[in-house]
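**Student:** quick one, structure for this:
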Amino acid sequence: MPMPLIDLFSDTKTQPGAAMRAAMAAAEVGDERAGEDPTVNALEARGAALLGKEAALYLPSGTMCNEIALAVHCRPGEAVLCEAGAHIVGFEAGGAAALAGVMLEPISGTRGMFTAAQLRAQLRADNLQAPLQRLVAVENTTNLGGGAVWPLQDLREIAACAHDAGLATHMDGARLLNAVVASGVSAADFAQGFDSAWIDFSKGLGAPGGALLTGSKAFVREARRWQLRIGGAMRQSGIIAAACLYALDHNLARLAVDHARARQLAQGVARIPGLGIDVATVQTNLVYFDITAPGWDAAKLAAATLAQGVRLCPMGARRMRAVTHLDVDDAGIVRALEVIAAALRG
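**Tutor:** Below is the predicted model:
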């Protein structure tokens, strides 16, 4: 009998368990677009309170949250300042340009984060020959930065700098709740200086889909217009919103287990000849490591481990990512390390 797949490719690979499926089956539903789905309404109210905002909008994905936020905050031709490795730069199929019509002005930070001083250095006075800078966006935790958690003081200084310059602020919170669990800082405190922020349910929280975009009542009203415009209304979406409510009740605190397993994985990787990793940089559930063994690259190692039942994510020619989540237990981490080591020896 083949070994079950140990899927470390992403935390989006989680599967809803029996109790979550039961909650979905029992969900009270209605027409979400008309504001008549009680489960969606409950989730939006809870999410707004969690992030300390006036209102929230339930959307199919985090990418839609980002794209709608850009479109609400900006007009076509305006500029968004963000870190060079941000999700909106390289992982949303050019949506910033295609949907919102905005330009992205990247800041080269460290591990996906930049400072208020770096932001200030890139701000410019109004110039008719240049795009008008309208929005500053951050990503917490940072994906390409290895799951790094932004220091709260840095976020507050960046938000203050942006607002002083007349710019709006947006937080990509795909893994914001990982940051909350890892740091002990509340989601509302992280989002305090940001005019919009969102959280995802289909990653570490294990729901089958959905994300919540939050902000002021006026912002969310305009976001609902964009939801309709780009086909984001889901009608009786309380069925999946129920999974999100279940996830908040049952899967939030256990993110700490994923973080512990990520450290366990990183420590094991550090002991494997031919791999390089800085274990101290692993703060949450993302583990990045480099392949130094001669004759090996990321694609080759990914193929070799997949053949033995362990799926990893190539993130460059010789860079690899592994993501811990609720469907990978301690035995899975041990098995993954054994397979990676054996592949490199072979």
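
**Student:** please make it C-alpha for all contacts and neighbour counts, starting now.
**Tutor:** OK.

**Student:** can you give me the helices in the stretch 151-300 of the chain?
**Tutor:** 152-164, 176-183, 187-191, 217-229, 238-250, 255-270, 298-306 (DSSP state H, counting those that start in this stretch).

**Student:** tell me which of those lies nearest to residue 322.
**Tutor:** Among those, the nearest to residue 322 by CA to CA is helix 255-270 (8.4 Å).

**Student:** okay, now residue 176: neighbour count?
**Tutor:** 26 (other CA atoms under 10 Å).

**Student:** how about the contacts made by the nearest residue to it once chain neighbours are set aside?
**Tutor:** Among residues not flanking residue 176 along the chain, residue 140 sits closest, at 5.4 Å (CA to CA, 6 or more residues apart in numbering). By CA atoms under 8 Å, 6 or more residues apart in numbering, the contact list for residue 140 reads 148, 149, 150, 171, 172, 173, 174, 175, 176, 179.

**Student:** next up, for comparison:
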Amino acid sequence: MKMIDLRSDTVTLPTPDMMQAIAEAELGDDVFREDPTINKLQELAARTFGKEAALLVTSGTQANMVSVLAHCRPGDEVILEADSHLQYYEVGGLAAVAGVTPRLIEGDRGRFTAAQVQEAARGEDIYFPNTTLLEIENTHNRAGGTCWTPSQVAEVAKAAHDLRMKVHIDGARIFNAAVALDVGVKDYARHVDSLMFSLSKGLSCPVGSVVVGDSDFIERARKKRKMLGGGMRQAGIIAAPGIVALNKMVPRLKEDHDNARRLAEYLGMFDGLKIDLSTVQTNMVLVDVADTGLTGQEFRDRAAEKGLLISVFGPHLVRFVTHYGITAADVDEAAGIIESMLPRCSGNACAIG
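**Tutor:** Predicted structure coming up:
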């Protein structure tokens, strides 16, 4: 049976160009800074974001952790949105690895305001930890792929900088935000001290993320990466598809956004499903299935039986993610599978079809 996999854009496979680049990559020892392909990727990433330097790391979680470690000391405090990936999905690393305390802001679709930052920052007091870092997630995963605009980032970053805090963007899908809003990634990066982006999500690389910032920050992050076991050797085979991704894969993200919108509009017509179309800004669709009488897990399992893979995002919430390799025809087929699962009534009795 054919499976349509809409669980995440992490399931993407590398393009033929990426496979060729992997096979042909020049290699060296990156701990000695002698891998020419890694050096090329890092230089390209720094230029793309208008920053002084960049660092290839193994994953988005490692990217965020080395950034926190480079900006903060144990006992410090980080302000971040309550449902942010760094708080929700990164295994408690803020406390367990970095030794810092999260101070959470309740956002609106993942976004918050300068006034909320000012209220959360507690200032100098013998009883309080030092608030040294503000973290922003763009796009915001648990909000359904919603975007911060550059002006919104500028506003909260200024508030943080005025309070002598650093600002980091978890930009795992920052290119999705930039494409959706038709802005440049430099328009985000210029307002913050560091930013990470994932190669292995919408950009379709097999592994890796990149952190960008000024040279001093990247040197600190490089040492923290080594501490976390991320001192890579001949890792140009990871970097090579990243170069292809930055050069070729960004414009096609619009196709993923169009497919997500197409899917959301189809599903929004079906009784029993609730979708907030205002949150469908990039490549994600969140669907409340409570009115079907199924839990999120039951809905996911029944979809899988029919050839559609999706993710559970809450007791009655499921998520669909479009990505490279998913076509408009796949979206139409996925909508048909969902329609076949919805309650069908005969007389006074209803049952899931």
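
**Student:** among the helices of the stretch 151-300 of structure 1, which comes closest to residue 29 of structure 1?
**Tutor:** Closest approach to residue 29 of structure 1 among the helices of the stretch 151-300 of structure 1 (CA to CA): helix 238-250, 5.0 Å.

**Student:** on that earlier part again, for the residue nearest to residue 176 of structure 1, give its distance to residue 3 of structure 1.
**Tutor:** Relative to residue 3 of structure 1, residue 140 of structure 1 is positioned 35 Å away (CA to CA, to the nearest Å).

**Student:** and what of residue 33 of structure 1?
**Tutor:** For residue 33 of structure 1, the distance to residue 3 of structure 1 - CA to CA - is 44 Å.

**Student:** likewise residue 241 of structure 1?
**Tutor:** Residue 241 of structure 1 is 33 Å from residue 3 of structure 1, by CA to CA.

**Student:** the two: who's more crowded?
**Tutor:** Applying other CA under 10 Å to residue 241 of structure 1 and residue 3 shows that residue 241 carries more neighbours, namely 32 against 8.

**Student:** what does that one correspond to in structure 2?
**Tutor:** Residue pairing (TM-score structural alignment): residue 241 of structure 1 is matched to residue 239 of structure 2.

**Student:** count of neighbours near the counterpart of residue 183 of structure 2 in structure 1?
**Tutor:** In structure 1, the residue equivalent to residue 183 of structure 2 is residue 185, according to TM-score structural alignment. Each residue near residue 185 of structure 1 was counted by other CA under 10 Å, and the total is 14.

**Student:** and the gap between residue 185 of structure 1 and residue 202 of structure 1?
**Tutor:** Noted for residue 185 of structure 1: a distance of 22 Å to residue 202 of structure 1, by CA to CA.

**Student:** for the residue nearest the centre of structure 1, give me its contacts.
**Tutor:** Central residue of structure 1 (CA atoms, centre = their mean): residue 174, 2.2 Å from the mean position. Residue 174 of structure 1 is in contact with 62, 139, 140, 141, 198, 199, 200, 203, counting by CA under 8 Å, 6+ apart.

**Student:** what's the ChimeraX syntax to select whichever of these are buried?
**Tutor:** Buried residues within those, by 16 or more other CA atoms under 10 Å, are selected in ChimeraX with:
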select :62,139,140,141,198,199,200,203
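
**Student:** make TSV out of the contacts of residue 174 of structure 1 and add distance to residue 267 of structure 1.
**Tutor:** Output for these, formatted as TSV (distance: CA to CA, whole Å):
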residue	distance to residue 267 of structure 1
62	31
139	26
140	24
141	21
198	32
199	29
200	28
203	23
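
**Student:** which of the contacts of residue 174 of structure 1 fall within strands?
**Tutor:** Among those, DSSP state E puts 139, 198, 199, 200 in strands.

**Student:** the last one -> structure 2?
**Tutor:** Right, residue 200 of structure 1. Match for residue 200 of structure 1 (TM-score structural alignment): residue 198.

**Student:** which residues touch its match?
**Tutor:** 59, 60, 171, 172, 173, 208, 209, 210.

**Student:** just residue 196 of structure 2 next, same as before
**Tutor:** Taking CA under 8 Å, 6+ apart as the test, what residue 196 of structure 2 contacts is 60, 63, 64, 169, 170, 171, 172, 209, 210, 211, 212.

**Student:** distance to residue 103 of structure 2 added to the residues you listed, as CSV?
**Tutor:** Below are these laid out as CSV (distance: CA to CA, whole Å):
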residue, distance to residue 103 of structure 2
60, 21
63, 20
64, 16
169, 16
170, 16
171, 20
172, 21
209, 25
210, 25
211, 23
212, 24
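
**Student:** any chance of a markdown table for the helices of the stretch 151-300 of structure 1, columns distance to residue 318 of structure 1?
**Tutor:** Listed next are the helices of the stretch 151-300 of structure 1 as a markdown table, based on distance: least, CA to CA, whole Å:
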| stretch | distance to residue 318 of structure 1 |
| --- | --- |
| helix 152-164 | 31 |
| helix 176-183 | 26 |
| helix 187-191 | 33 |
| helix 217-229 | 39 |
| helix 238-250 | 35 |
| helix 255-270 | 15 |
| helix 298-306 | 5 |
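
**Student:** and the strands in the stretch 51-200 of structure 2?
**Tutor:** Using DSSP state E, counting those that start in this stretch, the strands of the stretch 51-200 of structure 2 run over 53-57, 77-81, 101-105, 131-137, 166-170, 194-198.

**Student:** of all the ones you listed, which lies closest to residue 267 of structure 2?
**Tutor:** strand 131-137 (26.9 Å).

**Student:** who touches that closest one?
**Tutor:** With CA under 8 Å, 6+ apart, strand 131-137 of structure 2 has contacts from 68, 71-72, 76-81, 84-85, 110, 121-123, 157, 160, 164-171.

**Student:** that strand: which residues count as buried?
**Tutor:** If you call a residue buried by 16+ other CA under 10 Å, then strand 131-137 of structure 2 has these buried ones: 131, 132, 133, 134, 135, 136, 137.

**Student:** could these go into TSV alongside distance to residue 11 of structure 2?
**Tutor:** Formatted as TSV, those follow (distance: CA to CA, whole Å):
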residue	distance to residue 11 of structure 2
131	37
132	35
133	32
134	30
135	26
136	24
137	21
